[in-house]
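Participant: Predicted model and sequence below, questions to follow.
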Amino acid sequence: MTHEITKDFRFDAAHTLIREIVAEGSRRIHGHSYRAQVTLRGTVDPTSGMVLDLGAIEQRLTSARDALDHRFLDEVPDLGPATMENLASWIWRSLRADCPQLVRVTVYRDSAGESCSYWGE
């Protein structure tokens, strides 16, 4: 039987963004509070009763969170423009090797009611 488990982490970060709509404020350095949700899918291990221990997931998320939290996203290597789309795929790439059960990464800006999900390459 297949199950999905999720783990959220939060980070605050600043960035600039070149865009055509609401352009002026986006070009200036500004920040957001983000929530990222990582979803893993798999079968339950009969011994542990878990797809993967949430503590193990927390350990794997630490480096991704540390690379983004209280950072200027324009300077994060391999991110590109700091959009929710690029954040979701960047988090995916940073976790995929250590989380083979990874099926989805969703980045939320809860204060604006916005989100973006990425299902992998």
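Facilitator: Done, it's in. Owing to the predicted nature of the structure, the values given are computational and were not obtained by experimental measurement.
Participant: Could you use CA atoms for every contact and neighbour count after this?
Facilitator: Will do.
Participant: Which helix or strand lies directly C-terminal to the host helix or strand of residue 10?
Facilitator: Using DSSP states H and E, residue 10 maps to strand 2-15. Once the chain leaves strand 2-15, the next helix or strand it forms, by DSSP H and E, is helix 23-27.
Participant: then this one, side by side with the first:
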Amino acid sequence: MNNFSTTCELSQTFFFDAAHTLDRSIETAASRRIHGHTYNAEVFLTGQPDPKTGMVIDLGLVRREVALLRELLDHHLLDEVEGLGLPTLENLCQFIFNKLQPTLPALTSVRVWRTSIGDGCRLSKTPG
């Protein structure tokens, strides 16, 4: 018998296509024009499996909540998404976390990336 405790980390990936503008100091002209990306995202949930169900959380619930969130972002102009703020990768991670955390309290991390240009961001919940 092991003398250590374990936790499981589950994840669910999804994608959305969206357009945005961004006022920044480099790549200014291209960023200010409306342009779009395919964004990939992954949410991570951490915990100990329930002894009765064997699950940290039912992944069906996670998929349902992710689908509802995806409707807010997919094929939208991110500049107009209420509560997002500037459409940066950092703000997208925070937005996704804030939207999902009330119904998915085991949520510990959100990652958003754009494969086509090779950048990404991961936001992790910190203790305290």
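Facilitator: Yes, it's here. Values in this document were obtained by computation on a predicted structure and should not be read as measured data.
Participant: Please state their TM-score.
Facilitator: After superposition, the two chains reach a TM-score of 0.96 (TM-score structural alignment, normalised by the length of the first structure), with 121 aligned residues with a CA RMSD of 1.0 Å.
Participant: about what we covered before: list the buried residues in the strand holding residue 10 of the first structure.
Facilitator: 5, 11-15 (16 or more other CA atoms under 10 Å).
Participant: What residues in the second structure pair up with that strand?
Facilitator: Using TM-score structural alignment, the residues of the second structure aligned to strand 2-15 of the first structure are 7-20.
Participant: Also stretch 41-50 of the first structure?
Facilitator: Under the criterion TM-score structural alignment, stretch 41-50 of the first structure matches residues 46-55.
Participant: what does the matching stretch contact?
Facilitator: Residues outside stretch 46-55 of the second structure that contact it (CA atoms under 8 Å, 6 or more residues apart in numbering) are 6-10, 56-57, 106-108.
Participant: residue ranges of the helices in the second structure, please?
Facilitator: Secondary structure of the second structure by DSSP state H: the helices cover 28-32, 59-73, 89-100.
Participant: right, and those helices - which one's nearest residue 117 of the second structure?
Facilitator: helix 89-100 (12.6 Å; CA to CA).
Participant: How far away from the center of its chain is stretch 57-70 of the first structure?
Facilitator: Stretch 57-70 of the first structure sits 9 Å away from the centroid of its parent chain (CA atoms, centre = their mean, to the nearest Å).
Participant: What are the contacting residues of it?
Facilitator: Contacts for stretch 57-70 of the first structure (CA under 8 Å, 6+ apart): 7, 9-14, 76, 91, 94-95, 98-99.
Participant: any chance of those in a markdown table, with distance to residue 23 of the first structure too?
Facilitator: Listed next are these as a markdown table, based on distance: CA to CA, whole Å:
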| residue | distance to residue 23 of the first structure |
| --- | --- |
| 7 | 33 |
| 9 | 29 |
| 10 | 26 |
| 11 | 24 |
| 12 | 21 |
| 13 | 19 |
| 14 | 16 |
| 76 | 22 |
| 91 | 26 |
| 94 | 30 |
| 95 | 32 |
| 98 | 38 |
| 99 | 37 |
